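Colleague: What follows is a protein structure lacking sequence information:
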């Protein structure tokens, strides 16, 4: 079954969708879009570290993404605003990673595959890493759902209910680092943030509760992954960017549907 590269690619896309979509809801609710982008950019430096020390390819991005997220969280507000700190750290780590890769001698690397993804080359081992990572992220989010949601909506109420907003933020940081590490093979470091944000943003106007939004986001992300893979195969386009384009098309479609439904509702009320 897994000898077919398209089947492996489809399962890889679904695994990333399952992990990224519910986490992306918290990214949207907390307005952490730039935070996710910065963490993903830092993963390029992790790739260089993995190649330097002959470590598993997901290990370097996981460690660097986690360190980046913790560092930015701890330093923000002390000297610079959060967006300034994220901008400096994101672009610096991306540049350092690209320069570090160029210094690696005796290593042949397709840098474009790590920047924009290479889902069609996913191996069975890659697939195992993706789904194990997705299972860890889903377990973290499901087990801490009440604390994460309450800390997102009202930190003071979370304190009163016995939850620590800082601890919940750290859990989100760990989950984000895992998603970045496992998604690099599928959509690449430059497009991971899109898979976090776009499905969640698409699901938002179509959902009445946070739980429904998370489920709808997973469905949208899975549809975008499979639809983008099919379109890439049909039109011979880069698969990672095509998946993101499909996700963006669904975002535009959901916005149009939401406006039509609202307009129809207003007409019904006026009548």
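Modeller: Good, I have the coordinates. Keep in mind it's a predicted model, so treat the numbers as computed, not measured.

Colleague: Could you use CA atoms for every contact and neighbour count after this?
Modeller: Noted.

Colleague: Secondary structure element holding residue 88?
Modeller: Assessed by DSSP states H and E, residue 88 sits inside helix 82-102.

Colleague: If we go by neighbour counts, what in that helix is buried?
Modeller: If you call a residue buried by 16 or more other Cα atoms under 10 Å, then helix 82-102 has these buried ones: 82-83, 85-86, 89-90, 92-95, 97-98, 100-101.

Colleague: Use this one as the comparison:
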């Protein structure tokens, strides 16, 4: 079954959707959209370093994404607004990454794949890395689910409950770095934030509980991956952007239905 490239691509897309869904819910709840985007942009520097030192792309992207996220967390509140700090670090890392890639022979032609994904070239090894990373992310979120929710709702309540909100932020940071690393092959660094935010945002209006929102977001992400790949195959369009387009259409459609239901009520 895994000999077929479309089967591997579909499984890869679903794996990324499962990793991004619960994490994306916390990104939406905590209003961390720009934080996720900045972390994803930094991953291109990790790709360049991985290629330069001939190590795994997954490892390079994850390490740099984690360093970026931890740097932002440490420097936040030390004289700079969060959005300013994110803007400086995100665009600087992206620029340095693109310049670094230009010095590596034989890499220039693959640059678009790293920026927008190349899901159709996913190998069995890539599939193992994607699903392994997704399993780690889901396990992390499930392990700290109650603590993460409490810290997200109210930091003072978290402290009163014996929790450390900064420690929960670290859990999210690690999960975000892993998700960025596994999603590079599927949607590329420029579209990772979209797969984090759009399915979660689309699920928000359909959910009565946080847990339901995470499950619905995973379903929307998986549907987007499958439908986007089929659309790309039929229409001969880029696969990664096609997946994001389907997710956006689902978000728009679900919101329109929700508005009409509210109007009728």
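Modeller: Yep, that arrived. Just so it is clear, the model here is predicted, and its values are computed rather than measured.

Colleague: Could you report the TM-score for this superposition?
Modeller: The TM-score (TM-score structural alignment, normalised by the length of the second structure) is 0.99; 265 aligned residues with a Cα RMSD of 0.8 Å.

Colleague: ok now the helix holding residue 88 of the first structure, how far from the chain's centre?
Modeller: 18 Å (Cα atoms, centre = their mean, to the nearest Å).

Colleague: what's the nearest residue to residue 38 of the first structure if we skip its chain neighbours?
Modeller: residue 90 (4.3 Å; Cα to Cα, 6 or more residues apart in numbering).

Colleague: Could you report the distance from that neighbour to residue 45 of the first structure?
Modeller: 11 Å (Cα to Cα, to the nearest Å).

Colleague: what's the answer for residue 267 of the first structure, then?
Modeller: Relative to residue 45 of the first structure, residue 267 of the first structure is positioned 54 Å away (Cα to Cα).

Colleague: So between these two, which is more surrounded?
Modeller: Remark: of residue 267 of the first structure and residue 45, residue 45 carries more neighbours, 25 against 10, as counted by other Cα atoms under 10 Å.

Colleague: Translate the residue nearest to residue 38 of the first structure into the numbering of the second structure.
Modeller: Aligning on TM-score structural alignment places residue 90 of the first structure opposite residue 90 in the second structure.

Colleague: Buried residues of stretch 56-71 of the second structure, list them for me.
Modeller: Result for stretch 56-71 of the second structure [16+ other Cα under 10 Å]: buried residues 57-70.

Colleague: Same question for stretch 255-265 of the second structure.
Modeller: Under 16+ other Cα under 10 Å, the buried positions of stretch 255-265 of the second structure are residue 255.

Colleague: likewise stretch 97-116 of the second structure?
Modeller: By neighbour count on 16+ other Cα under 10 Å, the buried set for stretch 97-116 of the second structure is 97-98, 100-101, 111, 113-116.

Colleague: And stretch 120-136 of the second structure, by the same measure?
Modeller: Neighbour counts over stretch 120-136 of the second structure (16+ other Cα under 10 Å) mark 120, 122-123, 126-127, 129-131, 133-134, 136 as buried.

Colleague: Out of these, which comes closest to residue 245 of the second structure?
Modeller: Of all those, residue 120 has the smallest distance to residue 245 of the second structure: 17.0 Å, by Cα to Cα.

Colleague: so that closest one makes contact with residue 11?
Modeller: No. Checked against Cα atoms under 8 Å, the pair residue 120 of the second structure and residue 11 is beyond contact range at 10.9 Å.

Colleague: Centre of the chain to stretch 235-254 of the second structure, how far?
Modeller: Distance of stretch 235-254 of the second structure from the chain centroid (Cα atoms, centre = their mean) equals 16 Å.

Colleague: residues in the first structure aligned with that stretch?
Modeller: Counting by TM-score structural alignment, stretch 235-254 of the second structure falls onto residues 235-254 of the first structure.

Colleague: ok, and for that stretch, which residues are buried?
Modeller: Under the neighbour-count criterion of 16+ other Cα under 10 Å, stretch 235-254 of the first structure has 238-248, 250-251, 254 buried.

Colleague: Reformat those as CSV; add secondary structure and distance to residue 214 of the first structure.
Modeller: What follows is those, written out as CSV (DSSP: H, G, I helix; E, B strand; the rest coil; distance: Cα to Cα, whole Å):
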residue, secondary structure, distance to residue 214 of the first structure
238, coil, 28
239, helix, 25
240, helix, 22
241, helix, 23
242, helix, 23
243, helix, 19
244, helix, 18
245, helix, 21
246, helix, 19
247, helix, 15
248, helix, 17
250, helix, 16
251, helix, 15
254, helix, 15
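
Colleague: how about residue 109 of the first structure, secondary structure?
Modeller: Three-state assignment for residue 109 of the first structure (DSSP: H, G, I helix; E, B strand; the rest coil): coil.
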